[in-house]
Structure formats: structure tokens, C-alpha cells
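In: Give me coordinates for this.
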Amino acid sequence: MDFIDRAKKEIKENWFKNHVAEIKGEEGLQVIYWGKPGTNMYRTKYVLSGNNVFISGDIGEAVYSLTDSATLDNIKDFNLGYFTSKVEAFCEDRWDFDQSLAKKELIEYWDEYEKNEQYDDAREIYKGILSAIDESTSLDAYRAWLMPVHQDTSVDSDTMEYVWNFGKRMPYRLIGYWVGLQMVIEQLSSKEGKTA
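Out: Model (predicted):
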């Protein structure tokens, strides 16, 4: 099971277990309250207005600007990647940085493309990238630490472009916003099926 699948499972089973959707308004302006009755744990409010989705609550805030109208009917077909690409504002960094993943990607990349054979100073480049990973807790910090590696060694820009994204992970919150909306849609569809 990959990172995204594990995140979806955890979010469904832990964050949003026993959550119930309550909708106010109508298409064009809907407010969806998503929470477990009697608690405030992982309570989330989705506001669908025009082409925008506004999210607030226990898991933070975000604004999405869609190319289609922000309706549950349109959103139900969005996959995680597409929906997340529409985020305009988010309460945290757009990407998380995972040191373990970055190290794994560095090793795989270096071996697969035989970088030791391409550069006279390959050992310095590798050590510089590894040091950048070890010194960083965010993607921005990692990228800042990488700049001297690029400037002080013979590494080319194609290699740096690839290395630039080592350790880049989608935050659980962004996954959670999408998972919550999908669960809301599923729950409401299930209710409509029972009443039809």
C-alpha cells in the first residue's frame, strides 16, 4: 500500500469515522457541515460557492478554484490529483518534506542513472544532496540547502531539476479535504438511494 492509499485509509477510519453530512443551501451556494455528532473532532465545513470550494474547521483552511461549478455532482468525478491541483490557498506549506523518502529517492536516482560515472565530483554532489536532506524539515529549506550544491559543483540543471523534488509529499490535510468531500458525496448518494 503506497503513501496516498495509507493516508486515505487512515483518514476514513480515524479522522472521519462516523461523520455525518448536513447540507444547508442549494446548488450555487451550499454549506456542508461534516462531523461526528456530539464531538468537534475533525469537524470540517465545506462552502461551495460559484466555482470555489472554501474549507475550514479542525483540519485547517483551504480555498480551491475549480474550472467547473463547485457542485457535489461535478466534484464526485475529480480524482485527488486533479482536485488538489486546484488549491489556491492553504493554511500550511503546499508540500510536506519527507527525509526518508528523499534519501530513498536519492539512492534510487543515483544508482539508476549512474551519476557516479557522469561527474568527476559525483561524490561531493551526492554528499551535498544528502546533507541538504539531513538539514531540512521543509521542502523550501531543502531547496535552499541545494543551491550551493548546484552552484559549487558540476551538477547540470537537468539533474538538479529532478533532485529538486526529492522528499516531496502531499500533506495529509489536503488528502483529507478530498477524502471528506468524497465521503460526503457517498453518504448523500446512499441516503438518496434509500429515499428513492
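
In: Could you use CA atoms for every contact and neighbour count after this?
Out: Will do.

In: hey, where'd the strands end up in this structure?
Out: 20-26, 29-35, 44-49, 52-57, 62-65, 87-90, 96-97, 168-169 (DSSP state E).

In: Ignoring the adjacent residues along the chain, who's closest to Leu101?
Out: Gly167 (5.0 Å; C-alpha to C-alpha, 6 or more residues apart in numbering).

In: can you list contacts of the longest helix along the chain?
Out: Counting residues, the longest helix found in the chain (DSSP state H) is helix 172-195. Applying C-alpha atoms under 8 Å, 6 or more residues apart in numbering, the external contacts of helix 172-195 come out as 4, 7-8, 11-12, 16, 20-21, 34, 55, 59-60, 72, 76, 80, 83-84.

In: and it with strand 52-57, angle?
Out: With axes from the mean of the first three to the mean of the last three C-alpha atoms, to 10 degrees defining the directions, helix 172-195 sits at 100 degrees from strand 52-57.

In: quick one more, to check against the first:
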Amino acid sequence: MAGYGIDTIKRWFKNHVAELKILNDETQVLIWKQPDTRVYEIDFVFFKNMVYITGDMRDAVFNTTWHTSWNCNKGWRIDLSYFASKLSCATYGKYAWDSRKAVEYLVEEYRDCFDGDDYEYLDAIAYIADQYIEDEYDLEVIEIPYKESFNDERSLLQMCLTINYALTSSSTEEFENSLKSCSDFEDFNDFWEWGYCCGKVINPDIEVYLVALQMAYDQLSSKVRQNL
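Out: Predicted structure coming up:
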């Protein structure tokens, strides 16, 4: 699940209107939606230090260390990873799988296994990523560009396997299971000590919630200033 992108999220919300209901000193309800439709609607309930989220963008609960409200933290201007750390539960969990990020990470980690220059290395990676070789790993036959520049055959084989499984997997679990069940995969360099986080990204829904809070704050605070 790749990220949506900040521009896409803001486009979803360009016609949204924030409606705030203050129930008591400890409870507020913020409805963030486009009038006359529930598409991309998000409903936030702030209660003490909790934020409960529901609507059209799935469900989540955040357990914070501060008293939550529509205007706390200077309009929810906080770091995404810090916000994600307060997540208690969500429809798709705290983390998601991103094949593109997984490959980027692996390409960087295996760079030291190549003795040639960067252009040659990227040529080899491009070939590997394009082939989806799967179980046909006879490295004496595979015509990988600049194959002779890899430090050893084991590093080349492991790199082929990890990159191809990263490209074809739809989750962290599928990636791990594919490698662990592959007879050609050898963890000769403690791969699972550094490769377990491959492709692991923050659930993109969390960024959606944070952007929604920030945009709703900007809209509501603008109305407050106009009414002064």
C-alpha cells in the first residue's frame, strides 16, 4: 500500500467543510466532509486524551499524552511519525507494505556488494527488477549485466531473490514467507537482522487523518478570526 501523496489528499478535501460540536469540557466532535455527500468524510471524536475516528476513510483510535481538541498542538502541526506512534488501532494497522520502498531499500543495502560504478550497478538492478526470474536462478545462465562485478555469487543470488520477491509481494508477511520458503535463499549475511523492515511504511491512512485535522483547523480558525 503506497502512500497517497499530500497533493492527492488535499484534492480529496478541497470542498470539505468543518463542523464542530462541543459537547462538554472533555468532548468535542469534528465532522470533516463535503456537503451532501459522505465521500471522503472523516468524523473525529475528541475525548480527554483520546481521538476516535470513523467515516468513509476507515476507523482508527489514537491514545495521546495530551488533552485532545480540534485546535491542540497549534492545529495538529506535529510530525507524522510521532502522530503514528500514538495509534492504538486502525483498520489496516500502523504499518503498510510498499514494494517500491522495499526495492529502494534493498538496492541501497546491496550496493557494497558491487565493485563496479553506480551506472553499471543500476543497469544490473534494472535487469533483475525487469525479469521476475522467480525460481529459475541458475546464475551461470542468467545474463545479468556486469555480473562479474559482484563480490560473490551468493550476494548476487540473495539480491535477485529479495528484489524479485519484494516486487511480487503484496505484504510484509508474503515477502518474508516467500523468502523463508525458498530453497535458494541463504541468510549468509544476517539478512533478517537488517532486512525485516524492508518495505515497511506508515499506514497512509494516518497521514490522511493528520492532513484532515490540519485543514479543518485552518478552516475553523479562519472563521474564528473573521468573527472577531
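
In: Could I get the TM-score for this pair?
Out: The TM-score (TM-score structural alignment, normalised by the length of structure 1) is 0.84; 189 aligned residues with a C-alpha RMSD of 2.5 Å.

In: circling back to that earlier point, and the longest helix of structure 1, which residues are buried?
Out: In terms of neighbour count (16 or more other C-alpha atoms under 10 Å), helix 172-195 of structure 1 has its buried residues at 172-185, 188.

In: List the contacts of the residue of structure 1 most remote from its centre.
Out: Centroid-distance maximum for structure 1: Asp120 at 37.3 Å, with C-alpha atoms, centre = their mean. Residues near Asp120 of structure 1 by C-alpha under 8 Å, 6+ apart: Ser154.

In: Quick check: the most centrally placed residue in structure 2 vs Ile78 of structure 2, distance?
Out: In structure 2, the C-alpha nearest the mean C-alpha coordinate belongs to Val201, at 3.2 Å (C-alpha atoms, centre = their mean). Using C-alpha to C-alpha, to the nearest Å, Val201 of structure 2 is found at 18 Å from Ile78 of structure 2.

In: do Trp32 of structure 2 as well
Out: 19 Å.

In: These two: who's more crowded?
Out: Trp32 (23 against 12; other C-alpha atoms under 10 Å).

In: mind checking what the more buried one lines up with in structure 1?
Out: If you follow Trp32 of structure 2 across to structure 1 using TM-score structural alignment, you land on Trp34.

In: Surely that match and His19 touch.
Out: Yes - using C-alpha atoms under 8 Å, Trp34 of structure 1 makes contact with His19 at a distance of 6.2 Å.

In: quick one on the thing from earlier: what's the residue nearest to Leu101 of structure 1 aligned with over in structure 2?
Out: Using TM-score structural alignment, Gly167 of structure 1 pairs with Gly199 in structure 2.

In: what about that match, neighbour count?
Out: 25.

In: Spit out the contact partners of it.
Out: Contacts of Gly199 of structure 2 (C-alpha under 8 Å, 6+ apart): Ala96, Trp97, Asp98, Ser99, Arg100, Lys101, Ala102, Val103, Tyr105, Ala166, Thr172.

In: mind listing what the closest residue to the last one other than its chain neighbours touches?
Out: Read that as Thr172 of structure 2. Using C-alpha to C-alpha, 6+ apart and skipping residues adjacent in sequence, the residue nearest Thr172 of structure 2 is Trp97, 5.8 Å away. Going by C-alpha under 8 Å, 6+ apart, Trp97 of structure 2 touches Met1, Ala2, Ser170, Ser171, Thr172, Gly199, Lys200, Val201.
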